[in-house]
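**Q** kindly return the folded structure for what I paste below:
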Amino acid sequence: MTEQRIELGLSASTPTSGGCGDACGCGHGAAASAPSSRPATDELRVEGMTCDHCVRAVTEELSALDGVEVLDVELHVGGASIVRIASTGAADETALAGAIDEAGYTLAR
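**A** All right, here's what the predicted structure looks like:
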């Protein structure tokens, strides 16, 4: 099995001061009542992806969905690839599955 990781802009921010700050959303460094501005993150398992073209096809379809800000694809040839999506709100599972299907791949359940 060949594994390839392709990052498409998803990055974690680490505060310069001690503690978590708002970077992880746990509230250690912020007041408990302060809302988190951190995007919602979903992790999907996608079957059938084998190359960079596959990654681009899935990325293009998912990026077209409302609220999707950043994607990170961890390609696993011969297995389920991992797609992480940062979005402005909770993702609609039906829309995600439809976008993956439109790209020609299968959302693993």
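
**Q** C-alpha only now, for contacts and for neighbours.
**A** Will do.

**Q** for this protein, what spans make up the strands?
**A** Under the criterion DSSP state E, strands of the chain are mapped to 3-8, 40-47, 68-76, 81-87, 106-107.

**Q** could I get those strands as CSV with distance to residue 60 and mean neighbour count?
**A** Shown next, in CSV, are those (distance: least, Cα to Cα, whole Å; neighbours: other Cα atoms under 10 Å):
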stretch, distance to residue 60, mean neighbour count
strand 3-8, 11, 14
strand 40-47, 14, 18
strand 68-76, 10, 21
strand 81-87, 12, 21
strand 106-107, 15, 18
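
**Q** now tabulate those in CSV and tack on distance to residue 96.
**A** Output for the strands of the chain, formatted as CSV (distance: least, Cα to Cα, whole Å):
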stretch, distance to residue 96
strand 3-8, 18
strand 40-47, 9
strand 68-76, 10
strand 81-87, 10
strand 106-107, 8
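
**Q** I'd like the structure of this one too, to check against the first:
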Amino acid sequence: METILKVEGMTCGHCKKSVEGAVSELEGVKSAAVDLEAANVTIVHEENVSVDTMKAAIEDQGYDVVS
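**A** Model (predicted):
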């Protein structure tokens, strides 16, 4: 599965690394790629990974998930 989440507050390489790292650590996540210009993260994951779990991992890093 692929999920794209809109994330506010990401502005630099450190932000990108923080979000990608937090999501990638979740069990069942295959990859996470941040697009700073589009302000989103594309997550490839197994079906058992909930959107709420992915949102929580991103928000724990200090960013706001808006979709």
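
**Q** tally of neighbours for residue 89 of structure 1?
**A** Neighbours of residue 89 of structure 1 under the rule other Cα atoms under 10 Å: 13.

**Q** trace it over to structure 2, please.
**A** Matched to structure 2 by TM-score structural alignment, residue 89 of structure 1 sits across from residue 47.

**Q** could you measure from the closest residue in space to that match that isn't next to it in sequence over to residue 51 of structure 2?
**A** Computed as Cα to Cα, 6 or more residues apart in numbering, the closest residue to residue 47 of structure 2 that is not its neighbour in sequence is residue 1, at 6.2 Å. According to Cα to Cα, to the nearest Å, residue 1 of structure 2 stands 11 Å off from residue 51 of structure 2.

**Q** please apply the same query to residue 64 of structure 2.
**A** Applying Cα to Cα to residue 64 of structure 2 and residue 51 of structure 2 gives a distance of 14 Å.

**Q** got a list of what the alignment partner in structure 2 of residue 70 of structure 1 touches?
**A** Under the alignment defined by TM-score structural alignment, residue 70 of structure 1 corresponds to residue 31 in structure 2. By Cα atoms under 8 Å, 6 or more residues apart in numbering, the contact list for residue 31 of structure 2 reads 24, 43, 44, 45.
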